[in-house]
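> Next come a sequence and a model predicted from it.
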Amino acid sequence: MSSAHVHHFYQLALFVYMFIIAPEAHAQTLAKQKPFNNTVSAIFVFGDSTVDPGNNNYIATPFKGNFLPYGRDFANQNPTGRFSNGRLAGDFIANYVGIKEYVPPYLDPTLGIEELMSGVSFASAGSGFDPLTPRISNVIPVSKQLEYFKEYRARLEVLIGKKRTKMLIKNAFYLVSAGTNDFVINYFAMPIRRNSYTLPSYMEFLLQQVQQFMQGLWDQGARKFAFVGLPPMGCLPIVITLNSESPIQQRACFEIFSSAATMYNLMLENQLNAMQFSLAKFGARIVYLDVYGPLSDMIQGRKYDFDEVSSGCCGTGLMEASYLCNPKSFVCTNASKYVFWDSIHPSERAYYILFEIVRSKIDFIIQD
């Protein structure tokens, strides 16, 4: 063999090692170290801006939060794309179950094998269960988030094999938080769905979408689910502002929105309880996470000692969200005194309180 052939052979061998053998070996090493037979192997998150850590950074939509003052109280004051001043409830849950400190967005192209294996968020700010809702703001539909999860599974099977991937999927924690945009942005703000559905029939329509989505995850091998209910939508600062004749003086919650949330939450909880009853023998752990009650307590001043409950920390707090909350906006000194960070989304402290309240439900999912 000539020296040129020898040199070419070593180049080829180096390429194969660096880009095929070494990554695969690293993945297999991680897989052996990962306690797949423990209670939780990974965390996967689906939904809207309440659980989107930055997927919208990578799509063409105006619904973004990857600039200051968003992330002002996050590690290194990093505006990751989370619609808050700091961490989201999904981050607190991931840390609590011992998976990771922060849940990254699936669309981040820099994610390594270890980050992928321990879980990601597929959520997209502005999304909802109704297929029409994400089209309004050009964000990722929940159905597309499910497709991304299937894509993720195929990627993982290549890296660590089908058997290990199946075990990881089975032992993972699945957090789903969506629905607010279906009502606030879609049903109440636009005429299309209202012309076709009464409010109760629209709720039934959404619950059918929830059922289909969960069936899709179940078919992929998911078994441990937590579904977040709706907040008191009539108390969101932007809802109060848009529906008040004098939005600055009168800051009372709008009952029609909040009563719709109460009705839908009851229907969702009943549906999830029925699923848990019928699927428990197949290893299902399905829980409903109530955020309506705790947020109502914060807003009504019954608990937690917040100074401001009807406006957000950013700007006037009455209308600002996404690009209206920007580096030139006035921002309150201490966001932990505010229930809301902007006119829609809770502050990091509010998210942490919500996590603490639902922790017992999380324990049910992750117990042996």
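Yep, it's here.
> rest of the way, CA atoms for contacts and neighbours
Will do.
> Could you pull up the residues touching the most centrally placed residue in the chain?
Central residue of the chain (Cα atoms, centre = their mean): residue 51, 2.3 Å from the mean position. Counting by Cα atoms under 8 Å, 6 or more residues apart in numbering, residue 51 makes contact with 45, 82, 88, 89, 90, 121, 123, 124, 125, 177.
> which of these tops the neighbour count?
In terms of neighbour count, residue 123 stands highest of the contacts of residue 51 at 35 neighbours, by other Cα atoms under 10 Å.
> before we move on, the earlier item: please confirm that the residue nearest to the centre of the chain is located within a helix.
No - using DSSP: H, G, I helix; E, B strand; the rest coil, the secondary structure at residue 51 is coil, not a helix.
> From residue 174, how far out is it?
Remark: distance between residue 51 and residue 174 (Cα to Cα, to the nearest Å) = 12 Å.
> from the contacts of residue 51, which ones fall inside helices?
Residues of those located in helices (DSSP state H): 89, 90.
> Including distance to residue 100, could the contacts of residue 51 go into a markdown table?
Below are the contacts of residue 51 laid out as a markdown table (distance: Cα to Cα, whole Å):
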| residue | distance to residue 100 |
| --- | --- |
| 45 | 13 |
| 82 | 17 |
| 88 | 13 |
| 89 | 13 |
| 90 | 10 |
| 121 | 12 |
| 123 | 17 |
| 124 | 20 |
| 125 | 22 |
| 177 | 19 |
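> Pasting the second one now:
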Amino acid sequence: MKLQMLWMTLILIIVVEANAAIQGKNVTIPALIVFGDSIMDTGNNNNLPTLLKCNFPPYGKDFPGGFATGRFSDGRNPSDLIAEKLGLAKTLPAYMNRNLKPQDLLKGVTFASGGTGYDPLTAKIMSVISVWDQLIYFKEYISKIKRSFGEERAKYILENSFYLVVSSSNDLAHTYSARSLRYTRTSYANFLADSAVTFVRELHKLGARKIGVFSAVPVGCVPLQRTAFGGILTRGCVKPLNNMAKQFNSRLSPALDSLDKELDGVILYIDVYDSLFDMIQHPKKYGFEVADRGCCGRGSLAISFMCNSLNPFTCRNSSAYIFWDSYHPTERAYQVIVDKLLDKYLSKVY
């Protein structure tokens, strides 16, 4: 009888401790807060005076309900998938969504705006929200939390949320040509990396303590760049663009490591370049059939308004493609990357 009581007591202790651990894990990261570009934009561009919108079919054809929400994908994007991975929600709202209620802010938002970059000129050219203006909206977000839920709740969310910064592709692929008289490819990539570090410092000053920064992707391998600059017959990856991305990464990674040692909290460099490049070079290894064209339209130049419901060539099985349009991956490709990376990095922020 005493032995039975002892076993029951031990089991109870294990259950209580397990529940405490689970609850502790859930409250460790109360919200996901995202800054950046179209990779993470869940609809912030919808009401902006810009051509860079995607709140129309066939965008969103694989999103729950088949709705075009303003995500530059066939379905959900990394903002959503990472929020789900953290156990917060299946979708992350866009901060500029006019229908958001105070309660909707508690599990996080994305301030990301398709077409933006670290270079302020990028957002100006595209008529979108710069990452620097996204910081201003972030301050507004914290003020709203304070007004609706009090100083303590706001402080808790501010200090314990996971922050992601995802940018640089538009700078490298588009804005460099306008900056080429002032910068070499190397010096421009370094300028962008230094800007990213400055952004993280500013975010830390505002109270963020768990910050992840994505590397540049192999932007020279997206279908649009391959079509425009990869050769008429070969449509190969554009090496100068990929080399700029690598230079950005080689400058950013050690700078963030130094920042992590200097500042309190956790600052992570998240390498997505190698994962996406390997997927593009070996699609079948990951269960994809097409890596050099997008699903939408003919997949070579179709993006934003050029990817529309009048285009009869959009594929039916988008999960067979790495790219949805000529610039952005499909939900399935995003899922592969998120699953691969977050298992590696998330343990560092809990």
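Right, received. Where do you want to start? Here the structure is a predicted model, which is why all the values come from computation and not from measurement.
> quick revisit: give me the common contacts of residue 51 and residue 174 of structure 1.
residue 45.
> What lines up with the residue nearest to the centre of structure 1 in structure 2?
Using TM-score structural alignment, the equivalent of residue 51 of structure 1 in structure 2 is residue 40.
> what do you get for residue 105 of structure 1?
That one, residue 105 of structure 1, aligns with residue 94 by TM-score structural alignment.
> again, but for residue 231 of structure 1
Using TM-score structural alignment, the partner of residue 231 of structure 1 in structure 2 is residue 217.
> same question, residue 138 of structure 1
By TM-score structural alignment, residue 138 of structure 1 lines up with residue 127 in structure 2.
> again with residue 92 of structure 1
For residue 92 of structure 1, the aligned residue in structure 2 is residue 81 (criterion: TM-score structural alignment).
> by contact count, what packs against the helix or strand where that match lies?
Following DSSP states H and E, one finds residue 81 of structure 2 within helix 78-85. Under the contact definition 3 or more Cα pairs under 8 Å, 6 or more residues apart in numbering; DSSP states H and E, helix 78-85 of structure 2 sits against helix 331-345.
> ok, 10 Å please
Contact partners of helix 78-85 of structure 2 among helices and strands, from 3 or more Cα pairs under 10 Å, 6 or more residues apart in numbering; DSSP states H and E: strand 32-36, strand 108-110, strand 162-166, helix 331-345.
> Now tabulate these in JSON lines and tack on distance to residue 251 of structure 2.
Shown next, in JSON lines, are those (distance: least, Cα to Cα, whole Å):
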{"stretch": "strand 32-36", "distance to residue 251 of structure 2": "19"}
{"stretch": "strand 108-110", "distance to residue 251 of structure 2": "26"}
{"stretch": "strand 162-166", "distance to residue 251 of structure 2": "16"}
{"stretch": "helix 331-345", "distance to residue 251 of structure 2": "20"}
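> Residue 4 of structure 2: which of those is closest?
Closest of these to residue 4 of structure 2 is helix 331-345, at 39.2 Å (criterion: Cα to Cα).
> mean shift of the closest one relative to structure 1?
Its matched residues in structure 1 lie on average 1.2 Å from helix 331-345 of structure 2 after superposition (mean Cα distance after the TM-score superposition for structure 1).
> Give me the angle between that helix and helix 78-85.
50 degrees (axes from the mean of the first three to the mean of the last three Cα atoms, to 10 degrees).
> Next, the buried residues of helix 331-345 of structure 2.
331, 332, 333, 334, 335, 337, 338 (16 or more other Cα atoms under 10 Å).
> Could you do stretch 167-179 of structure 2 as well?
167, 168, 169, 170, 171, 172, 173, 175, 176.
> Run through the residues that contact the third one.
So that's residue 169 of structure 2. Applying Cα atoms under 10 Å, 6 or more residues apart in numbering, we find residue 169 of structure 2 in contact with 37-39, 115-118, 175, 215-220, 241, 245, 327.
> measure the equivalent of it over in structure 1 to residue 353 of structure 1 for me?
Under the alignment (TM-score structural alignment), residue 169 of structure 2 pairs with residue 180 in structure 1. Here the criterion is Cα to Cα. By it, residue 180 of structure 1 lies 20 Å from residue 353 of structure 1.
> same check, this time on residue 41 of structure 1
Distance, residue 41 of structure 1 to residue 353 of structure 1, using Cα to Cα: 25 Å.
> returning to that earlier point: so which of the helices and strands packed on helix 78-85 of structure 2 comes closest to residue 57 of structure 2?
Here helix 331-345 is closest among the helices and strands packed on helix 78-85 of structure 2 (Cα to Cα), at 15.5 Å.
> Okay, helices next: where are they in the stretch 201-350 of structure 2?
Secondary structure of the stretch 201-350 of structure 2, counting by DSSP state H, counting those that start in this stretch: helices at 223-229, 239-262, 273-281, 331-345.
> and among those helices, the most buried is which?
By mean neighbour count, with neighbours taken as mean count of other Cα atoms under 10 Å, helix 223-229 ranks first of these at a mean of 21.
> Which strands and helices lie in contact with it?
Using 3+ Cα pairs under 10 Å, 6+ apart, helix 223-229 of structure 2 sits against strand 290-294.
> Can you provide the mean distance from the strand it packs on to its aligned counterpart in structure 1?
So strand 290-294 of structure 2 averages 0.5 Å relative to structure 1 (mean Cα distance after the TM-score superposition for structure 1).
> Would you check the span in structure 1 matched by that strand?
Counting by TM-score structural alignment, strand 290-294 of structure 2 sits on residues 308-312 of structure 1.
> Identify the residues contacting the matching stretch?
The contact list for stretch 308-312 of structure 1 (Cα under 10 Å, 6+ apart) reads 235-238, 240-241, 248, 251-253, 295-296, 298-301, 317-321, 331-332, 335-347.
> now do 8 Å
With contacts defined as Cα under 8 Å, 6+ apart, stretch 308-312 of structure 1 is touched by 235-237, 251, 298-301, 317-318, 337-344.
> of the helices of the stretch 201-350 of structure 2, which approaches residue 132 of structure 2 most closely?
helix 239-262 (18.0 Å).
> quick one, the closest one and helix 273-281 angle?
Using the same axes, to 10 degrees, the direction of helix 239-262 of structure 2 lies 150 degrees away from that of helix 273-281.
> In structure 1, which residues correspond to helix 239-262 of structure 2?
On structure 1, the counterpart of helix 239-262 of structure 2 by TM-score structural alignment is residues 255-278.
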